[in-house]
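*Asks:* Here is my input, please return the structure:
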Amino acid sequence: MKNNLKFLFVASEAVPFAKVGGLADVVGALAQSIKKLLPESDVRIVIPFYLTVKNYLNEHSLKPTLLSNFEIKIGNRAVNGEIYELNYKNVVYYFISQPEYFDREGIYVDVETKNDYPDSLERFVFFSRAVLEGLRVISYQPDIIQVNDWQTSLIPVYLKTEQKLNNFYRGIKSVLLIHNLSYQGIFSIDQYYITGLDWKHFNKEELEFYGYLNLLKGGIVFSDCIITVSETYAKEIQTVEYGNGLEEIIKKKADEGKVFGVVNGVDYEEWDPSIDIYLKEKFGINYDFDTIERKKLSKKNF
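*Replies:* Got it, this is the predicted structure:
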């Protein structure tokens, strides 16, 4: 493997800026791990510029740089966006800003109703298109774009369809990391127009799923390879029991040698109990009486 590869990780969340679940930990830790493994590599991460991201930046006196603005067509309207840059722990982070979509208290769910946002498809269609447009306007061409789960699964689709003949994107390979196959990004056919894709792609071999639009399915079909969180899970999702209706297309991908399992690791800095910002009572990794007492206090605080 070349040591100077250019990686772009695209996700709906990443530590320390925005976190709902394990996805955020994996994205942040994987980028750091690749940077350590391949010191000459160019590793970058892009996430939406959520309100929670802005709050984190303000709390830690971090100021990203505005690189450019752009316009994205979403359905029948044009939506303006901006791309910001921040160098954090030797990794470049990009933040895609669009206040209408991302200046909200919740990342995926309305904090008052506890329901998914009704414009979830629109938000992540915008984000996916904005990532690709953002790369063009800042003239950054990664070798590999690694996308995560359904929220960013349209990026491989756009690369292999609309941008197939575009010289800027032609050499970019896409990798889809599936964290949980249960969440597929399924939407009604009435919303398909929001993607901006030609209707010829709404078929059972590509984006159609029992009469609905399935974004994760599109990512599986159009990505150059798939990664899951373990070798066992990579095999399980090829079965009816665990495939959630996508087992056939995953097995087809596996038969082509394009499905891999990579076991999640632990970021020992992030999870160091002696410096963990989320622990009120911090303790070292070497056990003694004081450690046990502090663990008890931490559990009580939780």
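*Asks:* from here on, contacts and neighbour counts on C-alpha atoms
*Replies:* Will do.
*Asks:* Now tell me what touches the longest strand along the chain from outside.
*Replies:* The strand that spans the most residues within the chain, counting by DSSP state E, is strand 77-88. For strand 77-88, the external contacting residues (C-alpha atoms under 8 Å, 6 or more residues apart in numbering) are 63-73, 92-98, 130, 134.
*Asks:* After that strand, which helix or strand is next?
*Replies:* strand 91-97 (DSSP states H and E).
*Asks:* Could you tell me the angle between that next one and strand 77-88?
*Replies:* Strand 91-97 runs at 150 degrees relative to strand 77-88, counting by axes from the mean of the first three to the mean of the last three C-alpha atoms, to 10 degrees.
*Asks:* Quick one: list the elements packing against strand 91-97.
*Replies:* helix 22-37, strand 42-48, strand 77-88, helix 120-137 (3 or more C-alpha pairs under 8 Å, 6 or more residues apart in numbering; DSSP states H and E).
*Asks:* residues of the longest one that come out buried?
*Replies:* What it means is helix 120-137. Using 16 or more other C-alpha atoms under 10 Å as the burial criterion, the residues of helix 120-137 that qualify are 120-135.
*Asks:* any residues touching it, and which ones?
*Replies:* Helix 120-137 is contacted from outside by 46, 48, 68, 70, 72, 74, 81, 83, 96, 101-102, 108, 141, 151-152, 154-155, 168, 185, 187, 191, 194-195, using C-alpha under 8 Å, 6+ apart.
*Asks:* How about stretch 30-49?
*Replies:* Stretch 30-49 is contacted from outside by 3-14, 91-98, 102-103, 127, 131, using C-alpha under 8 Å, 6+ apart.
*Asks:* one more, for comparison:
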Amino acid sequence: MRVLQVSAELFPLLKTGGLADVAGALPGALARAGAELRVLLPGFPSIVAGLGDAVRVADFHAPWGERATLLYGHLGALGGQPAYVVDAPALYQRPGNPYQDEHGHPYGDNHRRFALLGWAAARLALGLDPWWSPRIVHSHDWHAALVNAYLAFEPVRQGRVGTVYTVHNLAYQGLCAPHHLAELGLPASAFAVEGLEFHGQVSFMKAGLYYADHVTTVSPSYAREIQTPEQGCGLQGLLRRRATEGRLSGILNGVDQQVWDPAADAHIARRYDAVKLAGKAHNRAALQKEMGLEPRPGPLFGMVSRLAEQKGLPLLVELLPQLVARGGQLVTLGAGDGRIEAALRAAAAEHPEAVAIRIGYDEAFAHRIFAGSDVTLVPSLYEPCGLTQLYGLRYGSLPLVRRVGGLADTVVDCTLEDLAEDRATGFVFDAFNAGDMERALRRAFALFARPNAWKAVQRRAMAQHFGWDDAAAQYLALYRALGA
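*Replies:* Model prediction:
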């Protein structure tokens, strides 16, 4: 079964969030399950640099006339995974991250930059590479979504090509003005409610939601939640219809267990596993020392996240005085909202013995936080899947999460009954307010005061299985159902 995966990011070559982790891990799992998989990526500098044995497959033109080259090679960072790269230096060889310039402003031609990615995927599905063509095109998030519209409007299709579109975060929709539609190579009829129109703009996201043969989300709970006004971002009507048609489902993300394994992690101070937990305490002491925190005995909370309201940071900032007063400590890694960054910096300045923050993203340091912390904080307003709570489980850093999206699917609260039934793996609260989160924090402090009970929950958390093989099997079943 030939599958083309299309995404804007791919770990470890380029990462701004969880999308890269998924795009980097899923291909290998699908290949192990029997798929013949290739990935398609935009030619950002780190991706081009990571493409080994690159050869030119073909030159082609974007709908607006710009010339691009399709390269083929292998990604050494992914064990030789075969890959296509869209080489268009004028569009992709730029400073900043894939979506914004060095000042944090979105590039004004993002509609062209990511339309070209979808256009290249459609050309591949229609025979651009004479030696290989996919039977399934699997696109991820708004950056790759336009391939679904291109194929839907293609008058001549060589055989059956199934399309799967995965929503990683519905809130980021890839909007542009309607006058761009013609340069994107789509007919005027596409600009309609039954198409790409969304409140007077063109929505790349809607290209996937409306035109794909099947839509998936990254957790079963999120697939249900986005059908509601609270989390549907104005698209809940379309999503309910797709669900009624049997064309919407949730497949839970996994963890790359080779990358995230405390028993073999080269980034952490001492390796450990669920049987030999002594190394966990060593990593905790090393993290406290690295971040200049006092070697206190209370629980050490870790947070690796975008610093945004969606991730529950306002709740954390409000509750920090209580967390510190109870004897807890906090280490945070992330960047985002300037006001949240300032609030955390102020807390770190006021309590340097208990609060530390590092602005930016550092993959190795993220590993050290999960290895050294006792609790992983993910108090999100909404969370399509969440990966940090899965990393926390894997490293025995018990997740404290809100019961939403993939967090609800993966963490079992430390209630009395769940502790008695050996099911508890973390701490869960319901309402997005400081009162509910504060009660979850109290449960964490109470359990931490019972070392034997804490270690039992740690071991149970580390025994949870959230590998990619289960997800890959579900995707393969979906591909087969689409007739590939």
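*Asks:* What does residue 6 of the second structure correspond to in the first structure?
*Replies:* In the first structure, the residue matched to residue 6 of the second structure (TM-score structural alignment) is residue 10.
*Asks:* That match: neighbouring residues, count only.
*Replies:* By the measure other C-alpha atoms under 10 Å, the count of residues near residue 10 of the first structure is 27.
*Asks:* Tell me the secondary structure of the closest residue in space to residue 434 of the second structure that isn't next to it in sequence, please.
*Replies:* Computed as C-alpha to C-alpha, 6 or more residues apart in numbering, the closest residue to residue 434 of the second structure that is not its neighbour in sequence is residue 315, at 5.4 Å. Following DSSP: H, G, I helix; E, B strand; the rest coil, the label given to residue 315 of the second structure is helix.
*Asks:* so what corresponds to residue 315 of the second structure in the first structure?
*Replies:* That one, residue 315 of the second structure, aligns with nothing by TM-score structural alignment.
*Asks:* And the strands in the stretch 51-200 of the first structure, which stretches?
*Replies:* 65-74, 77-88, 91-97, 144-148, 173-178, 186-187 (DSSP state E, counting those that start in this stretch).
*Asks:* Report the angle between the third one and helix 120-137.
*Replies:* It refers to strand 91-97 of the first structure. Using the same axes, to 10 degrees: strand 91-97 of the first structure against helix 120-137 is 120 degrees.
*Asks:* And strand 91-97 of the first structure, how far out from the chain middle?
*Replies:* Distance, stretch centre to chain centre, for strand 91-97 of the first structure: 12 Å (C-alpha atoms, centre = their mean, to the nearest Å).
*Asks:* What's the average distance for it when superposed on the second structure?
*Replies:* Taken over the aligned residues, the distance from strand 91-97 of the first structure to the second structure averages 1.8 Å (mean C-alpha distance after the TM-score superposition for the first structure).
*Asks:* In that strand, which of the residues would be classed as buried?
*Replies:* For strand 91-97 of the first structure, by 16+ other C-alpha under 10 Å, it's 91-97.
*Asks:* In the second structure, which residues correspond to it?
*Replies:* By TM-score structural alignment, strand 91-97 of the first structure lines up with residues 81-87 in the second structure.
*Asks:* How about residues contacting the matching stretch?
*Replies:* Here stretch 81-87 of the second structure has contacts from 27-28, 37-43, 47-48, 51, 68-75, 117, 120, using C-alpha under 8 Å, 6+ apart.
*Asks:* One more pass at 6 Å, please.
*Replies:* Applying C-alpha atoms under 6 Å, 6 or more residues apart in numbering, the contact partners of stretch 81-87 of the second structure are 38-43, 68-75.
*Asks:* any chance of these in CSV, with distance to residue 205 of the second structure too?
*Replies:* Formatted as CSV, those follow (distance: C-alpha to C-alpha, whole Å):
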residue, distance to residue 205 of the second structure
38, 23
39, 20
40, 18
41, 18
42, 18
43, 21
68, 24
69, 25
70, 24
71, 26
72, 27
73, 29
74, 29
75, 28
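*Asks:* for the closest residue to residue 364 of the second structure other than its chain neighbours, helix, strand, or coil?
*Replies:* Leaving out its chain neighbours, the residue that sits closest to residue 364 of the second structure by C-alpha to C-alpha, 6+ apart is residue 267, at 5.4 Å. Three-state assignment for residue 267 of the second structure (three-state DSSP): coil.
*Asks:* pretty sure residue 267 of the second structure contacts residue 366?
*Replies:* No. Look at residue 267 of the second structure against residue 366 with C-alpha atoms under 6 Å: they stay out of range, at 9.0 Å.
*Asks:* tally of neighbours for residue 162 of the second structure?
*Replies:* Neighbour number of residue 162 of the second structure under other C-alpha under 10 Å is 23.
*Asks:* Chain neighbours aside, what residue packs nearest to the counterpart of it in the first structure?
*Replies:* Correspondence of residue 162 of the second structure to the first structure, assessed by TM-score structural alignment: residue 173. In space, and not counting its chain neighbours, residue 173 of the first structure is closest to residue 144: 4.9 Å by C-alpha to C-alpha, 6+ apart.
*Asks:* residues touching that neighbour, list them.
*Replies:* 7, 172-174.
*Asks:* among those, who's most crowded?
*Replies:* residue 174 leads the contacts of residue 144 of the first structure on contacts (other C-alpha under 10 Å) with 25 neighbours.
*Asks:* where's it relative to residue 242 of the first structure, distance?
*Replies:* From residue 174 of the first structure over to residue 242 of the first structure the distance is 24 Å, taken as C-alpha to C-alpha, to the nearest Å.
*Asks:* again with residue 72 of the first structure
*Replies:* 37 Å.
*Asks:* got it, and residue 73 of the first structure?
*Replies:* 36 Å.
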